[in-house]
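In: here is a sequence with its predicted model. Questions after.
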Amino acid sequence: MDAAGDEAILQAELRRQQTLLLTQQLPVMAIVNALNALLVSSLFLFGTKALLAGVWLAIMIASSALQMMSWFNLRKRVVPQTVSGKGLRRAEISSAVIGLLWGLTAFFFWRSGDFFSQTIVIVVLGGMAAGVVSLLAPIPTVSRAMLISILTPLGLRLVWEGQPIHWVILALLAVLCFALIKGAERSHRHMIELIRSAGAMRGVQADLADAIEATSDAIGHFDAGLHLIAANTRFNEWFPDVSVVACDSAEGHVRAVAADRWVVSKLLPTSRGGFVSVHTDITDLKQREDQIQAARLSAEEASRAKSAFIEQVGVTLRAPMEEVVAYLGSNDSANEERRAEIASHAVRVLETVSDIADISTIDSQSYEYRFAFANVRAIVEWSAKAAAARFGKRRTANLQVNIHEEIADLVCDERALKRSLMHLIVNALENTPDDKDVGVDVRKAHDGQVEVCVWDFGSGFEPDHLAQIQDLLDGAQVAHAHDLQGSHGIGLGLRIVSQVLQRHRASLKILSEPTLGTFAYVKLPYRASIYAAQDALEPANDIDQSTPRLDLASVASA
């Protein structure tokens, strides 16, 4: 705002404060006016000027009554924020008229040669002038009008008398008048400074209130009894029902104020015995702290999983290698059965190392899928033979493979799909006794998809075991993966199955009942395979990571 605007606001507030002061002083002035009029007129009511004194007294009493009536009317009204100058101008005229009535006493009741009566008139008029100025000093126009209208007739009378004593009194009255006018001006300037200071203070308070309102903290002001006096909007939003502060400490403590908000609360004393409650939102910090804690726990779990994995790898590789070492150190010629057993152990070592290499490349997204048309029968037969080879001739007899004649070629990564199906068959053989059957059925589903079912009548899985399978297929740590693979694996097979089938847009459902067996259904959509072939034209690392993982929890509950 410019200087002219500030000056206009200042003058408006000045008029308002002067109006308030005038309203407060009206009854005092009316009473003083009436009492002094009675005192002066009493000296002349029984003399030669009794009639004049009575008329003058009546006029003065009437003016006092009008002042009291004005005061009664004004005090019932609410003084508006903006006051015009009309009321002050009326007060100025009224003061000039009343002052003139008082000043005329220097002619009405003046007795030439009677110094006593003259002294009374001079003292009363000087006292009235000084009293009015003292009451209305911040309103110089009103007080000056009263002062001049009282002392001017008195000064003229003193000049008219012309005695030396009268000239001395006139000089004293001039000094008094000058002092009263200067005092009124000083009071007026003081009021202006007070108004400016009050305006500046209100501006500072408004700026402070805006700053408190704009802060990200919730701030509440409480009295010494810890009852809420004022608060910013954020405090009212966070604590809508708070009227008495809780026993917070100046050191602060963390607490939840809602389901999703955390704050640090502090209670700070003020210099006047109250308290300020400050609440800082630390929800983001709390969430990051929770994330860091979760990451730490995840890292610890990963470390434990790594240790367990390495331990299981060692156990898995040590047993067949010990057999090979024992065989090489033996001087006896081994028979065919012993040779086959050693070969089986060597195959297990090779397959374990191959699984580790496969899952490493798949997890690092560096495996390059090569999609092409492939014969489904050849894929399934190779997978069945490779799985049976891990167990020797003892399991080949009860492994049944049934492939529907209408199965057409499929677009897929032949090597990856072979190893995935092999791992499913290996799992079935692992969990099935030698005297129970294991089978692979391949047929064309009603919706045109290729359905591969790997089944067994083995021990089956408990519900919690199926949940562990879910975790493994969803990419969880493999700390307990060896428990899913029996005593012959390290749990990488199911991870490979999950990654490969997802890349082929395939689905996997596992149904299992304890002691009855397990059925693993793999569906390979022909069209989805075409899409996968198109994806193969993109860089190998551009694998769609948004593909949802398989939900075996729903399968387990089916």
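Out: Happy to help now that I have it. As the structure is a computational prediction, the values presented were derived from the model and not from experiment.
In: use CA for all of it now, contacts and neighbours both
Out: Noted.
In: just checking, what's the longest helix in this structure?
Out: Once the chain is assigned using DSSP state H, the helix that runs over the most residues is helix 164-214.
In: got another, please set it beside the one above:
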Amino acid sequence: MARSEDCGLTNCGPVDCGLAGLDLLAGLAAPLWLARPDGRVVWLNEAARALLDMAPGAAARTVHLLCPDETIQALTGALTAGRRIDRTLTFQHGRAAAPLEIDARIASAPHSDPPLLLIEGTADRVARQEVLRLTEQLVALTYAFPDLRFELRLDGTILDFAASSPSDLNIPAERFLNGRVQDVLPEPAAGLVMAALDSLRAGETVAGADFTLPDPESGVEGDAAFEVRLVALMDGQRAVCSVRNVTARARAEHAARQAHALLLDAIDSVTEGFVLYDAQDRLVVCNQRYRDLFIGDPDLAQPGTSFESVLREGARRGLYRVPPEGLEAWIQERLALHRTGGPPAEVQLRDGRWLRIEERRTSGGGTVGVRTDITDLKQRTLELATARDLAESANQRKSDYVHHLSHELRTPLTAVLGFAEILRDQLMGPPDNPRYREAAGQIVTAGDYMLELINNLLDLARIEAGRMELYEEPCNLSLLVDATAAMMAERAARGSVSLNWDVPPELPCLFGDPSLIRQMLTNLIGNAVKFTPAGGRIAVEAALESDGGLTLSVRDTGRGMATDKIPLALAAFCQAHDRMTVPEHGSGLGLPLTCALMSLHGGRLSIDSAPGEGTCVRLLFPAARVGVDEAA
């Protein structure tokens, strides 16, 4: 019969061993040993090897029972009778490893020669060994973390502590032994920990606090930051407290907050409106300029609000000056610009301001938008366009002036030259022919017309150039009207037109340029005479207005004109009447010149007229020019 050198078991092959085969025993979860009476271990399974922390391939003979020989022999004798014994045994693996003490159940190995002890580690002992192993690991981990950890009762008594750097709190380690947390920790840490213990006594399971202490190196108050966390243990009488030095983190967070605040301040200092939307198109941040310029309603610019919500809500509130029928199409265009980017867009707000909108996509899928108030730029553009139009209009007026002037001068000048040739060449016979006198009169009439035309044109040009000066003085309006009307009476009589004037002498004086006032009145009476048929009437009147101003009016019963013709009458060289139907024509400068002279006096000219009902032209002087005497 074969015999194993190590175990001494007969028939101990891998299948037919008397113990049902060592291979089967090797796979059991319970640790098993086979030992000789002298204490030498001849075999052990994998669970026992793990418990002894043996290296793979280590021989069983390196393990011994640390028991006296007589004890083992006594056990062997007891087991021969078929009894099982529970004892605490100690194993030694090699010389360097620590002895392992286990609770074991001991029986006699069957069919063994010489007799062997079958030792089985009991489950509770194995569990205790595992708890011990885990406890050792936990202790190792405790020292691996930079926290000060200690166990204490809920009244503050410190039971145990572990610290990698107790100097962080500037407290000697020995003070933690048999001390009380309220006596060991400095303030405010002690008070905060005691308050946390009160919370645990009230039934909470976790409590914590943060505090700062002077840095032991710099000595600056609040320079070192700590974080305290307390966890109640299951017995309800103790707690585990950890104190972690989080100065580096606190400083980093403080620096991050400062950098964030600096960035926000920089964004708020930008003169344009700035806004950032994330990849989900939700508002992340915007500056105050954005709220002031673009939103108008601050509650719209809330972080987390989608761009489309902001846009549609603003449209619903009438923020944008967009026609209602085109609002939806405009919204779709804005959404497309926002999501894809593109050239800047311009939009007008309800208060009349204009914004330039520029949007760009970020690498992370977000959108950066800039809103610039271009109201001033738009206004300047409009002013430039208006100035351009005025310049073009002025240039056109000058061209019209030249055209009309050449036309108006050509006719009388032709008459002057023609009649002068008749006189020079005595085409009508001897000089005593009375028809020569008539020709001379035609020359004088044409000359007067040309002189009046040129004078009016020069006056109008000086006014437009700002070179017309007023020689102002208090004027007696009654005397001024009497003199002007008397001068025009002969011309009215030649046209069989009645000219009447009624200006109360008690009217206050009018402060202005008397020669220009006479010129304006002469132009108005001359026009009335020209366009009033024989038998008509012309009345010149003056009256005070309720606002203190003074009105000088010329009313006739002439042809009149339609309302839409009045602007033509006030334009230089324009005629409100058809030249083919009106026997007398003017230069078209009388009313425009009068209107310009009234503007120099701070007043205005108004016309009321209707076809067949005559015309009333009023010169309205402001109250500031009424009743001003020489002393003023």
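Out: Yep, that arrived. All values reported here derive from a predicted model rather than from experimental measurement.
In: so the helix or strand following the longest helix of the first structure versus helix 164-214, what angle?
Out: Proceeding N to C from helix 164-214 of the first structure, the next assigned helix or strand is strand 218-222, under DSSP states H and E. Counting by axes from the mean of the first three to the mean of the last three CA atoms, to 10 degrees, strand 218-222 of the first structure lies at 140 degrees to helix 164-214.
In: the second structure: matching residues for strand 218-222 of the first structure?
Out: For strand 218-222 of the first structure, the aligned range in the second structure is residues 273-277, judged by TM-score structural alignment.
In: so how far is that stretch off the chain centroid?
Out: On the basis of CA atoms, centre = their mean, to the nearest Å, stretch 273-277 of the second structure sits 5 Å off its chain's mean C-alpha point.
In: mean offset of that stretch relative to the first structure (after superposition)
Out: Stretch 273-277 of the second structure: mean distance to aligned residues in the first structure after superposition is 2.4 Å, counting by mean CA distance after the TM-score superposition for the first structure.
In: and that stretch, what's buried?
Out: Across stretch 273-277 of the second structure, burial judged by 16 or more other CA atoms under 10 Å covers Gly273, Phe274, Val275, Leu276, Tyr277.
In: contacting residues around whatever residue of the second structure lines up with Arg339 of the first structure?
Out: Aligned counterpart of Arg339 of the first structure in the second structure: Ala440 (TM-score structural alignment). Shown here is Ala440 of the second structure, whose contacts under the criterion CA atoms under 8 Å, 6 or more residues apart in numbering are Phe419, Ala420, Leu423.
In: for Arg125 of the second structure, grab the count of nearby residues.
Out: A count of nearby residues for Arg125 of the second structure, using other CA atoms under 10 Å, gives 15.
In: touching, it and Ile102? I think so.
Out: Yes - under the criterion of CA atoms under 8 Å, Arg125 of the second structure lies in contact with Ile102, with a separation of 6.2 Å.
In: about what we covered before: got TSV for the buried residues of stretch 273-277 of the second structure, with distance to Trp330 of the second structure too?
Out: Compiled in TSV, these are given as follows (distance: CA to CA, whole Å):
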residue	distance to Trp330 of the second structure
Gly273	21
Phe274	22
Val275	21
Leu276	22
Tyr277	20
